[in-house]
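Engineer: I'd like to go over a predicted model; first the sequence, then the structure.
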Amino acid sequence: MNANVTSNQSTSPATLTCAELLIRLLRDTYGVSTLFGIPGVHTVELYRGLEGSDVQHITPRHEQGAGFMADGYARASGKPGVCLIITGPGMTNMATAMGQALADSIPMLVISSVNRRDTLGMGQGRLHELPSQQQMISGVARFSHTLLDANTLPEVLARAFAIFNGARPGPVHIEIPIDLFNAPVDAPSSWQAPTLYRAAPDPDGLAEAARLLKAAKQPLVLLGGGCVSAPKAARALVEQLDAPTVTTINAKGLLGREHPLDLGANVALPAVRELAANADVILAVGTELGETDYDVVFDGGFLLNGTLIRIDLDPEQLVRNQRVTLGLVGDAGRSLELLLGHFPDSLQRQGAKRTASALSALNLVKDPAFSDFVPLYTTLAEHLPDAILVGDSTAPVYAGNHLVSQPAPRRYFNASTGYGTLGYGLPAALGAQLGRPDLPVVALVGDGGVMFTLSELATAVEERLPIVIVLWHNAGYEEIRRYMDANGVARLGVDIQAPNFLTLAEGFGCSGVMVGSPSELSRALTKRDPHRPVLIEIDAAAWQKNLIETGDNNEK
């Protein structure tokens, strides 16, 4: 994959400050057009560099919101999300968002200030001082670097974008001491970014993988979020293999909507588990094989007994979670394209029949765990068929992970996988809308989790981002209530007091409406102003009562 970024060749002075050079490199060399950050006394010089730069600056209401926005921006657009964060509390606030991005391999560049070089590690009680900010944040970053010489900034930024474009992505942190922001530096001789091509797997290994797949009687394909840049190759390969295919939560839409070989993200459910256990050859590409994709019931029941072929950009990942027979190191998209070349003719192994049989056995629309949400997603698909759905950890999202089928990748993601933080859905949806202004965006949140980042409604209104916020109000932390009940633990701390969300929405300048049935949801979507955000609060009790009374989970 050619990761070259077209540069802006505008002229520049021979000498710049470090802060000015940073903004110029981001804009002209790496094509960054949007930054997320909250100005602070330690970062004001960065804003001098931003003035007149044509780079859009978004001001969230909390640094964690900035990180979640950058995450959503990256997932929706495919470009790194970039944040400017202050020393100390800004970075501790940012750490949770970086943890979520690290867990899901999301490219995020976090540029922070840090105290003067001569005070680092001295413990003198300086403003925003930490014993070692770099050491603290390195655990949630692909790497964390302290800039000690302003002239090394171009090389350090190049390292960051090399991670994003050529390795397993994730957050990268660069901290700049406040005494370096005004340090003079020479402009580079060229603003052109290097051209990088991602790694391709060994040809002999690909040939052996093809041999194993051709000999398979009951193959299975597992596609993860690492494949989202290559939907055409992924779809063509599974069709040539005629193999049932699991697309994980972060890979939804990779095969298109309702593809006859797509098992969705249902591999933790009995019928798909049985299919996986009986598969004689399994091809897993760009996936961790982690429990939040393959064992969401957390009972260790996901078993692969056949020959396992894994392809991943990270060699360590090849030997995690399952016993591998053949491991190939390479970019998922390039690997899919090259492997496809070994299958000029389509194999016939009743893949569509095996897929349909498993899905029929699951009967998801009638499953009590999911049926309440079938009309929710049916209604959203009717009114917003191309929408990006961005979720928090909340009941509709847990169901949507199984129910939703999308027309393309990068249109369904949430915080229920990997790190599993709360408060993600609303700010990540704002980032997604900024990254893909051509598509509608829906935030799926709960009354508990949304309180973590509800202040970002102000950002949505300020930036006039027309997202639809669907708030499932079930009066507390329902998922934890059920876990407590199942384990004989008294319900403590889960029946929380909720505010009047419609009043709060109005106070932020956001329109809001309460609904209690699919038909009311349909009317709210029809009447919404497409140029401003809207909060649609669903009374969960009224919704469920309506479904019982109508007996129709497909009411619109």
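Structural biologist: Perfect, I can see it now. Numbers count the residues shown, from 1 in each chain.

Engineer: alpha carbons only for contacts and neighbour counts from here, please
Structural biologist: Fine.

Engineer: Could you give the number of residues near Val228?
Structural biologist: Counted with other Cα atoms under 10 Å, residues neighbouring Val228 total 24.

Engineer: Ok, His531 next?
Structural biologist: Number of residues near His531 (other Cα under 10 Å) recorded here: 10.

Engineer: That one: what secondary structure?
Structural biologist: coil (DSSP: H, G, I helix; E, B strand; the rest coil).

Engineer: my read is Ala74 is in a helix, agree?
Structural biologist: Yes: the assignment for Ala74 (three-state DSSP) places it in a helix.

Engineer: need the contact list for it.
Structural biologist: Applying Cα atoms under 8 Å, 6 or more residues apart in numbering to Ala74 gives the contacts Pro80, Gly81, Ile106, Pro107, Met108, Gly431, Ala432, Gly435.

Engineer: What separation do you get for it and Val494?
Structural biologist: The span separating Ala74 from Val494 equals 33 Å under the rule Cα to Cα, to the nearest Å.

Engineer: now swap in Ile106 and tell me
Structural biologist: Look at Ile106 and Val494: by Cα to Cα, they are 31 Å apart.

Engineer: again, but for Asp447
Structural biologist: Taking Cα to Cα as the measure, Asp447 falls 12 Å from Val494.

Engineer: and what of Val267?
Structural biologist: Spatial separation of Val267 from Val494 under the definition Cα to Cα is 30 Å.

Engineer: higher neighbour count, these two?
Structural biologist: For the pair Val267 and Val494, the greater number of neighbours falls to Val267 (24 against 16), based on other Cα under 10 Å.

Engineer: Is that one in a helix, a strand, or coil?
Structural biologist: Using three-state DSSP, the secondary structure recorded for Val267 is coil.

Engineer: can I assume it is in contact with Ala277?
Structural biologist: No: shown here, Val267 and Ala277 do not form a contact pair, counting by Cα atoms under 8 Å, at 10.5 Å.

Engineer: leaving aside the residues next to it on the chain, what's closest to Ile85?
Structural biologist: Nearest-residue entry for Ile85: Ser112, 4.6 Å, with adjacent residues in sequence omitted and distances by Cα to Cα, 6 or more residues apart in numbering.

Engineer: Second structure for comparison follows:
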Amino acid sequence: MSTPNRTGTLRLTVAQALVRFLAAQHTERDGVRQRLIGATWGIFGHGNVAGIGQALVEHAALMPYHQGRNEQAMVHAAVGYARQSRRLSAHAVTTSIGPGATNLVTGAALATINRLPVLLLPGDTFATRPADPVLQQLEVPYAGDVSVNDCLRPVSRLFDRITRPEALIPAALQAMRVLADPADTGAVTLALPQDVQAEAYDWPEEFFAERTWTVRRPAPDPRELDAAVREVRAARRPLIVAGGGVRHSGAEDALRALAEATGIPVAVTQAGKGSLRFDHPADVGGIGHTGTATADALARTADLVLGVGTRWSDFTTASHTLFEAPGVRFLNLNVAPFDGHKMSGRTLIADARTGLEALTEGLAGHRVDPAYEAEYHRAKAAWEDRVCAAYAAPDPAARPTQAQVLGALDAFVDGDDVLINAAGSLPGDLHKLWRPRSAQQYHVEYGYSCMGYEIPASLGVQLAGPDLRVWALVGDGTYLMMPTEIVTAVQEHLPIKVVILQNHGYASIGGLSESVGAERFGTDYRFRAPDGTYTGEPLPVDLAANAASLGMRVLRAKTVRDLREALADARDSDVPTCVYTETETADTVSGVPPAQAWWDVPVAETAGRPAAARAREEYEQRARSRRRHL
């Protein structure tokens, strides 16, 4: 309970004041208001148990709490929640000082790279320095004010250390500003020295008043808009590249309206996939290194590329080799000026939905040449045939390939399902092959491509949408990184579905290793052979048994037929359920089309092994096609 003091103040500890403040923060967009901080995840140690831990107990009615098992995983869960909430609501994550705090770094990097809000509240070493050093204190001889939490500075959009109680007021307000800012959001870190957390202060009651942070929809500058309309009208082969900003803005309807009015084809990044349904005539699928032949062929001949809410990563641009047409121009619609100025393009700095609506209005009566539409419609149909071929499983008694696993899933999911993935060979296959039925269905984290993201993120998505069916797709390498939050799913009765694909190693990096002359070194999960290499028998690891030991219901699928039955069972399950299958390896059966564009991974310039020498020759040939768009 708070202690009244002089008129207009409440006597609370710093931690109690922070929790009470967070519970009163809201966002509003388009007339819809919701909590900004929906809940707090926490693992407690001496650095936060007597501060934030006690405050969460004191204010349990105000701030929901979730117990995690791994600090990095808690951030992943919070990021999954924020993405599913279209960045309008976020979670906080509290840890102790020391290993708990440094475990946040990977999750913070993922959040900031993907422009997704999460509030990090790590404990910190004593501000008053009653003993020096204390347990888990990093001693830096030249700087007494540095702690391990300073590792979070480069991966946070805002970092502050609260060394005095009164400093919390401006710091907390700045933290909310960044979390709610569509152009500047990401991980926000408030480092909390453990003695300051427990210190009492007379807080002005206004600090705890309900606040609503408006999530802006900035409109385009009229001059930029006029120039953009002229660019589009002058283009013969325009192409839209839809990124994650379309989803964050809720701009899917506006994108569809523009595509239908103008006939301009829409390619999608990993974060933008699902902006149009797969069967929309203008949708040409993923673009870039993991894209479709349809989208990449259009990119090579496009004379104008309209990027909507994209960061223009190297996978999207095929390391700046994809957009080949002489004189190709770029037009970037982005709420963030930093991203809007990439590719040396003409800028249209605005909210994605607002900007798309303005473009549609300005382009009234304009449509691309019918021959161009017919061209990409034919190419889209041809690619769909390739997807069907990859998904096909002619022998239901055979072990499935990875593509056939996706084909089996394709038969069971609908628009209310969410598929989550982040790393390995699955993101490339999903970007090429998956058929999204809704804007929310495709959830692939590819800004950081962080192994271990999928299972904890599925918890956050499930918390944001309790009625959703949430599928986490993981390979064995990813599963071994972070299965810990299965325990949390069991504890919280979250009916996530985890599909484990066992292929005995890092399949994606194994393939990449082979292509760059590294001969799959260190990428298989196998015993050592007599020559010392990891080329012996596969390791007898039973991941299904591991998942069962953590409390999941487990369904084993040896064949395609088993897999279909297990997925149907899991789909309707109301408890956390795992479907486990061993897949046919890519070097014996491959139904996935190869990469349709290059990706720059430098190869040894000199080497004594023939594989590396051959790979270098190919690298030099590919690199010559790279260009800078100026």
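Structural biologist: Received it, and whenever you're ready, just let me know what you need. Quantities reported herein were computed from a predicted structural model and do not represent experimental measurements.

Engineer: Please state their TM-score.
Structural biologist: After superposition, the two chains reach a TM-score of 0.88 (TM-score structural alignment, normalised by the length of the first structure), with 530 aligned residues with a Cα RMSD of 2.8 Å.

Engineer: returning to what we had before: anything in contact with each of Asp447 and Val494 of the first structure?
Structural biologist: Shared contacts of Asp447 of the first structure and Val494, defined by Cα under 8 Å, 6+ apart, are found at Gly476.

Engineer: related to what we said a few turns ago, out of the contacts of Ala74 of the first structure, which sit inside strands?
Structural biologist: Under the assignment DSSP state E, those contribute Gly81, Met108 to strands.

Engineer: and which of the contacts of Ala74 of the first structure is nearest Glu506 of the first structure?
Structural biologist: Glu506 of the first structure has its nearest neighbour among the contacts of Ala74 of the first structure in Gly431, at 21.9 Å by Cα to Cα.

Engineer: The closest one pairs with which position in the second structure?
Structural biologist: In the second structure, the residue paired with Gly431 of the first structure is Gly460, using TM-score structural alignment.

Engineer: contacting residues around its match?
Structural biologist: Contact criterion Cα under 8 Å, 6+ apart gives His76, Ala77, Ala78, Val79, Gly80, Tyr81, Ala82 as the residues in contact with Gly460 of the second structure.

Engineer: what do you get if the cut-off is 10 Å, keeping everything else the same?
Structural biologist: By Cα atoms under 10 Å, 6 or more residues apart in numbering, Gly460 of the second structure lies in contact with 74-85, 90-91, 466, 494.

Engineer: residues in contact with Asp179 of the first structure?
Structural biologist: Each residue near Asp179 of the first structure by Cα under 10 Å, 6+ apart is listed here: Cys18, His42, Ser113, Val114, Asn115, Arg116, Arg117, Asp118, Leu148.

Engineer: Check the gap between it and Pro154 of the first structure for me.
Structural biologist: Asp179 of the first structure sits 18 Å away from Pro154 of the first structure, going by Cα to Cα.

Engineer: In contact with Val196 of the second structure, which residues?
Structural biologist: Shown in contact with Val196 of the second structure (Cα under 10 Å, 6+ apart): 13-15, 51, 123-128, 162-165.

Engineer: For Val418 of the second structure, state which of the residues you listed is nearest.
Structural biologist: Using Cα to Cα, Gly123 is the member of those that lies nearest Val418 of the second structure, at 34.0 Å.

Engineer: Doesn't the closest one lie inside a strand?
Structural biologist: Yes: looking at Gly123 of the second structure with three-state DSSP, it is inside a strand.

Engineer: The counterpart of it in the first structure: how many residues sit nearby?
Structural biologist: In the first structure, the residue paired with Gly123 of the second structure is Ser113, using TM-score structural alignment. Applying other Cα under 10 Å, we find 30 other residues in the vicinity of Ser113 of the first structure.

Engineer: on that earlier part again, what count of nearby residues applies to the residue nearest to Ile85 of the first structure?
Structural biologist: Residues near Ser112 of the first structure, counting by other Cα under 10 Å, number 25.

Engineer: Surely it and Thr92 touch.
Structural biologist: No: with contact defined as Cα atoms under 10 Å, Ser112 of the first structure does not count as touching Thr92 (11.3 Å).

Engineer: joint contacts of the two?
Structural biologist: Between them, Ser112 of the first structure and Thr92 have Ile86, Gln133 as joint contacts when contacts are counted by Cα under 10 Å, 6+ apart.

Engineer: Which element, helix or strand, includes Thr163 of the second structure?
Structural biologist: Taking DSSP states H and E as the definition, Thr163 of the second structure sits outside all helices and strands.

Engineer: Would you map the helices across the stretch 201-350 of the second structure?
Structural biologist: Listed in chain order, the helices of the stretch 201-350 of the second structure (DSSP state H, counting those that start in this stretch) span residues 222-234, 244-249, 252-262, 293-301, 314-317, 337-340.

Engineer: in the second one, what's buried?
Structural biologist: When burial is assessed from 16 or more other Cα atoms under 10 Å, helix 244-249 of the second structure yields the following buried residues: Gly244, Gly245, Val246, Arg247, His248, Ser249.

Engineer: my guess is the last one contacts Asp351, does it?
Structural biologist: Yes: contact criterion Cα under 10 Å: Ser249 of the second structure and Asp351 qualify, at 6.9 Å.

Engineer: which residues are in contact with both of the two?
Structural biologist: With Cα under 10 Å, 6+ apart, Ser249 of the second structure and Asp351 have common neighbours Pro182, Arg216, Arg217, Gly309, Val335.

Engineer: Which two of the residues you listed have the greatest separation?
Structural biologist: Going by Cα to Cα, the pair spanning those furthest: Arg216 and Gly309, at 15.1 Å.

Engineer: Would you mind telling me which of the two has more residues around it?
Structural biologist: Gly309 (29 against 17).

Engineer: From Arg247 of the second structure, how far off is that one?
Structural biologist: Summarising the geometry, the distance separating Gly309 of the second structure from Arg247 of the second structure, computed by Cα to Cα, is 9 Å.

Engineer: Ala131 of the second structure too?
Structural biologist: Here the distance between Ala131 of the second structure and Arg247 of the second structure works out to 50 Å (Cα to Cα).
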